[in-house]
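In: the sequence isn't on hand, but the structure is:
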């Protein structure tokens, strides 16, 4: 697992796959209330944990954001919460139900689209994400203070990460969303309309490099 310092208070962790040419990313935003975006699978979380502990030091992890219920987004959540039991998981209502069904009963903050969460360090704006083939309601999130959009599986770049930060054009990224990403034309068009109006400066991909919007 590689650790990449993107900003002074913001890190990406990425690891490859033995089966397909793709990376799996997690992100840590430091500050007075540190936020982790995704845990990775259980094996990835076991690699991630010592890196988080080193960056946090004596500080506790405050929040863990889970965009949707899938192993590379939250497979290691239970393990991580054993080490940071006070951390609050942020997710959609459907994801929360799935987590509780797997025995994760720590505090969960359920958010709906267009709701926000503000801390001393960041302002999170949540966006509807009809994720996966069943179109279960997940969440995407925009960190307004830095202009970072966390895209989960919406935009995927195959291959290993050679350049940690890559230039991109936001309108082209949004236009690239297809039936493979969201298999509902009405849901896809509604999301694209929402995304085009966001003040995005960076895109934190779930799979691929960190994008700097031109």
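Out: Perfect, I can see it now. Note that the coordinates shown come from a computational prediction; the quantities given were computed from them, not determined experimentally.

In: use CA for all of it now, contacts and neighbours both
Out: Will do.

In: list the contacts for the residue sitting nearest the centre point of the chain?
Out: For the chain, the residue nearest the mean C-alpha position is residue 37 (4.2 Å; CA atoms, centre = their mean). Residue 37 sits next to 26, 27, 28, 64, 65, 66 when contact means CA atoms under 8 Å, 6 or more residues apart in numbering.

In: give me the number of residues near the residue nearest to residue 40 when sequence neighbours are not counted?
Out: Leaving aside its sequence neighbours, residue 40 sits nearest to residue 72 (CA to CA, 6 or more residues apart in numbering; 4.2 Å). Other residues near residue 72 come to 21 when the count uses other CA atoms under 10 Å.

In: hold the first one in mind and look at this next one:
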């Protein structure tokens, strides 16, 4: 758990869409949450419990944290939803929202209030914004993994996809595929080497994601990105096949 004395910066990526980012030097990573200001405010990623005070303060720069309605995330992991119960305790109307599988196998026993389990392609409406849930098992990792695609801004909340380290700029148009490839290559031989699996469904899932034609990419670690998201996701699919397929063959050697 990171120490509790970090500062979280706030950047408006698009109208009423905010990136909240905390750089943790011990990990060499930015941990990002995304706040959507609407009739029913939504926070994507709660962050780890150790970051809760900093993230709460950042949310308060935009809106009253107690008015958060939806606490969404991709998959069950500390940086995705570690502070979920802290948020549920703070915001009386808040409810977790994740894939139906994650709600059933994880949150049904782990949280103080029932979660909203989203089916593949189900739409969560917060007022002006429409969040389409896309189930993406094992992309980036975890059988419960999924993403949200906001249809009016064409923003893809892509979790650990396009992961890259360092204290980087809040928003960029630079090549995130290259940054992600570098991060995966540098992880080889480390405990993070097998953090992203490559399965026979990886490319079909990414091709379906690319077909959404996102214009904004919102990774949990690193810069938010603006540009031709369809092209970027397809380029990432090629890169992952090149970098990760050898890992699939090597994984058998761990037995």
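Out: That came through fine. From a predicted model like this one, the values you see are computed outputs, not experimental measurements.

In: quick one on the thing from earlier: between the contacts of residue 37 of the first structure, which is nearest residue 136 of the first structure?
Out: Using CA to CA, residue 66 is the member of these that lies nearest residue 136 of the first structure, at 13.3 Å.

In: which residue lines up with the closest one in the second structure?
Out: Using TM-score structural alignment, the equivalent of residue 66 of the first structure in the second structure is residue 73.

In: chain neighbours aside, what residue packs nearest to that match?
Out: Nearest residue to residue 73 of the second structure in three dimensions, chain neighbours excluded: residue 45, at 4.9 Å (CA to CA, 6+ apart).

In: ranges for the strands of the second structure?
Out: Using DSSP state E, the strands found in the second structure span residues 8-14, 17-24, 29-36, 42-44, 70-72, 95-99, 116-118, 123-125, 130-135, 146-150, 155-159, 171-172, 216-219, 224-226.

In: where's the match of residue 66 of the first structure relative to residue 135 of the second structure, distance?
Out: Taking CA to CA, to the nearest Å as the measure, residue 73 of the second structure falls 12 Å from residue 135 of the second structure.

In: list residues touching both of those two?
Out: Between them, residue 73 of the second structure and residue 135 share the contacting residues 146, 147, judged by CA under 8 Å, 6+ apart.

In: and the angle for the lengthiest helix in the first structure with strand 24-29?
Out: Longest helix in the first structure by number of residues (criterion: DSSP state H): helix 42-56. Calculated by axes from the mean of the first three to the mean of the last three CA atoms, to 10 degrees, helix 42-56 of the first structure forms an angle of 20 degrees with strand 24-29.

In: buried set for helix 42-56 of the first structure?
Out: 42, 44, 45, 47, 48, 51, 52 (16 or more other CA atoms under 10 Å).

In: picking that back up, can you put the strands of the second structure in a markdown table and add distance to residue 232 of the second structure?
Out: Shown next, in a markdown table, are these (distance: least, CA to CA, whole Å):
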| stretch | distance to residue 232 of the second structure |
| --- | --- |
| strand 8-14 | 18 |
| strand 17-24 | 20 |
| strand 29-36 | 20 |
| strand 42-44 | 22 |
| strand 70-72 | 24 |
| strand 95-99 | 25 |
| strand 116-118 | 26 |
| strand 123-125 | 24 |
| strand 130-135 | 18 |
| strand 146-150 | 15 |
| strand 155-159 | 12 |
| strand 171-172 | 13 |
| strand 216-219 | 9 |
| strand 224-226 | 10 |
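
In: re the thing from before, count the residues that sit near the residue nearest to residue 73 of the second structure.
Out: 27.

In: how about it, what does it touch?
Out: Residue 45 of the second structure sits in contact with 32, 33, 34, 71, 72, 73, 74, 79, 80, 81, 220, where contact means CA under 8 Å, 6+ apart.

In: relative to residue 179 of the first structure, how far out is residue 133 of the first structure?
Out: 10 Å.

In: also residue 127 of the first structure?
Out: 19 Å.

In: and what of residue 64 of the first structure?
Out: 29 Å.

In: so those two - more neighbours on which side?
Out: residue 64 (25 against 11).

In: please list all residues in contact with the more buried one.
Out: 35, 36, 37, 38, 39, 87, 88, 89, 90.

In: got it, and residue 13 of the first structure?
Out: Counted by CA under 8 Å, 6+ apart, residue 13 of the first structure has contacts 1, 2, 3, 4, 25, 26, 27, 48.

In: which of those does the second structure keep?
Out: Among the contacts of residue 13 of the first structure, the contacts conserved in the second structure (both residues aligned by TM-score structural alignment, their matches' CA atoms under 8 Å) are 1, 2, 3, 4, 25, 26, 27, 48.

In: residue 175 of the first structure: which of those residues is nearest?
Out: Scanning those for proximity to residue 175 of the first structure, where the rule is CA to CA, the winner is residue 25, at 22.7 Å.

In: quick one: contacts for whatever residue of the second structure lines up with that closest one?
Out: Under the alignment (TM-score structural alignment), residue 25 of the first structure pairs with residue 32 in the second structure. Residue 32 of the second structure sits next to 19, 20, 21, 22, 45, 47, 219, 220, 221, 222 when contact means CA under 8 Å, 6+ apart.

In: can you tell me what the fourth one aligns to in the first structure?
Out: In the first structure, the residue matched to residue 22 of the second structure (TM-score structural alignment) is residue 15.

In: residues near its match, how many?
Out: 19.

In: quick one: contacts for it?
Out: Counted by CA under 8 Å, 6+ apart, residue 15 of the first structure has contacts 1, 2, 23, 24, 25, 44.
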